[in-house]
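Undergrad: Here is a sequence together with a model predicted from it:
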Amino acid sequence: MHSRSCSLRRVLTYVWILALLLLCVASIRGAFLPSKLPGFRCDDPDIRHPFRGDTVTLGQILLLVVVVPGPLLALVEWWANPCGPLDWGVVGSAFRHYVIGLELVSVSVEVVKTLVTQPRPHFLDSCRPDWDRLDCSRGLVTQYECTNKESRILLDMHKSFPSGHAALGFYLFTFVAIYSRFRLSSASSHWSRAGNGVLSACLLLLACLNAASRVYDRRHHAVDVLVGSLFGLLGGVAAARWLVSNCRQRQETKSR
């Protein structure tokens, strides 16, 4: 009965992962975009920057937060028990918790982006509105049409708040840092504890550099990056504490 219950729980976990993934992809593809474009002010200096591309591309940040955590979690488990066999069941459980938290953070960020519709710093350069048809004398321009018809750019140009890059980077750092601290809190090896400190410092540095690049590239306003980083921190804390709680329950069950 216990085995059947665990199998059902695992199936439901995978269903959740798939559902969240599909929801996130649909949001990125513009399935939940508002029917009306957000307004802007012609003299707003914050949206007049040229589009310069990404120092850290979407593919690179996804590679970092999807592929890298698995080996990192395995490394933490090896540090926790360097003399014994690697428990791949524990690694797999940790990675499932990580992925669910990652998708929840991603979906939350995309939902807020869609609701807020904050123009990016390069909004005017991406939209290229027909200035001859604009009435800037009223302040906020709400009736306009972009001459740039590239759908990818039109979907992206008003999704500045909050920063998804910053959220993902800080989620990775927070989750791995908290989980590794829990797993290595009782480690007898000085090198394991030192390695944990170095790992956390490196992930924090990467998260900060990634977030800073979004402002440097004029892809986000500073407040977008700050709020996105907060999304990642809170999501990482919640997911890691959920995992730690389950690990402690499992340890208590085994000790009975």
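TA: Perfect, I can see it now. These numbers come from a predicted model, not from an experiment.

Undergrad: Going by C-alpha atoms from here, please, whenever you check contacts or count neighbours.
TA: OK.

Undergrad: What's the separation between the closest residue to residue 242 other than its chain neighbours and residue 106?
TA: In space, and not counting its chain neighbours, residue 242 is closest to residue 97: 7.9 Å by Cα to Cα, 6 or more residues apart in numbering. As judged by Cα to Cα, to the nearest Å, residue 97 and residue 106 stand 14 Å apart.

Undergrad: A further structure is provided below for comparison with the first:
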Amino acid sequence: MLKKIFLSILIFNFCVFTKAQAESLKPVFELGEWGLTAAVFYTARKIDKMPVWISLSSSKGTTDRSFHENTISSSKLYAAAGAAALGIGFIPNNAGWLKESSYRHSKGIVEALSATYFVTNVAKNIVGRKRPSFDNYPKSECVDADKSFPSGHTSISFALATYSTLYVFDHIGHWDRNVDKAGKLLYLTGSHVLAAYVGYTRVTDNRHFVSDVIAGGLIGGTVSALVYHYQNNCISKSESSDNVSKKTLPVLLSFNPFPASVSLTISF
């Protein structure tokens, strides 16, 4: 249910910003990018439900630890992802409210999470590492029992923390103001402490080894940074294009029907 709500919110977000920024965005390209993001997400979902493809690693470490339910459920991560996307989209930034930067980074965080989800699940299905509680895993969840490396919860958590932190540093407040600087550093610390806590619970819940959590954090942080810089470059190109068009003076040549009379009009 939360997944359906999350996707519905994102579609609404897309419609609002596409209407507001119709002049600066290319609808066909935007629809294609959203379509690709949806395809990546649903492919990752399919892979998540599959048994491992190839087991390239022998499980190092005990696999007979007790089985525990998740301290941080997947539903909570979906809720956090939805809140982050809406927060970036609808909270005014340095450019104003409902601006292109808001839309692009609201879309960007969805792309980052989808790509992180995909990369993580591909790695899980190739590596096939048994979880610390593999021997005591419920039969109903046996497909997931040998997908320890890397940690998906941790990769998603660090993807959220990394992308939102980069956005806050670049688009919310100004670094030369002490209050803004303190706020940015507080957000950086808080978001990554929360992400690290998620990783910590994955170990204490006997779902992952420490190395799984470290790998998940690196995947989430790296993918998010790459997607963020891609979206920032798109914004920079759009702003450069707008500046060029504003500096160009439209010149209109109007010809008088009477011979030997030509007037030149420069309109600003």
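TA: Yep, that arrived. Quantities reported herein were computed from a predicted structural model and do not represent experimental measurements.

Undergrad: And the TM-score between them?
TA: After superposition, the two chains reach a TM-score of 0.78 (TM-score structural alignment, normalised by the length of the first structure), with 223 aligned residues with a Cα RMSD of 2.7 Å.

Undergrad: who's more crowded, residue 97 and residue 106 of the first structure?
TA: More crowded of residue 97 of the first structure and residue 106, by other Cα atoms under 10 Å: residue 106, with 26 against 19.

Undergrad: before we move on, the earlier item: roughly how far does the residue nearest to residue 242 of the first structure sit from residue 240 of the first structure?
TA: Relative to residue 240 of the first structure, residue 97 of the first structure is positioned 8 Å away (Cα to Cα).

Undergrad: Show me the strands in the stretch 151-256 of the first structure, by range?
TA: For the stretch 151-256 of the first structure, no strands are identified by DSSP state E, counting those that start in this stretch.

Undergrad: where exactly do the helices run in it?
TA: Counting by DSSP state H, counting those that start in this stretch, the stretch 151-256 of the first structure has helices at residues 151-156, 164-183, 190-216, 222-255.

Undergrad: counterpart of stretch 102-112 of the first structure in the second structure, which residues?
TA: Across the second structure, the stretch matching stretch 102-112 of the first structure (TM-score structural alignment) is residues 113-123.

Undergrad: what does the matching stretch rub up against?
TA: Contact with stretch 113-123 of the second structure is made by 37-38, 40-41, 43-45, 47-48, 149-152, 155-156, 159-160, 216, 219-220, 223-224, as judged by Cα atoms under 8 Å, 6 or more residues apart in numbering.

Undergrad: got a list of what the aligned residue in the first structure for residue 222 of the second structure touches?
TA: Residue 222 of the second structure maps onto residue 234 of the first structure when the alignment is built from TM-score structural alignment. Residue 234 of the first structure sits next to residue 171 when contact means Cα under 8 Å, 6+ apart.

Undergrad: how about a cut-off of 6 Å?
TA: Counting by Cα atoms under 6 Å, 6 or more residues apart in numbering, residue 234 of the first structure touches no other residue.

Undergrad: Just give the closest residue to the most centrally placed residue in the first structure, not the sequence neighbours.
TA: Centre of the first structure computed as the mean C-alpha position; nearest residue by Cα atoms, centre = their mean is residue 168, 2.3 Å away. Spatial nearest neighbour of residue 168 of the first structure, excluding adjacent residues (Cα to Cα, 6+ apart): residue 232 at 5.9 Å.

Undergrad: Wait, a helix at residue 37 of the first structure?
TA: No - assignment of residue 37 of the first structure by DSSP: H, G, I helix; E, B strand; the rest coil gives coil, placing it outside any helix.
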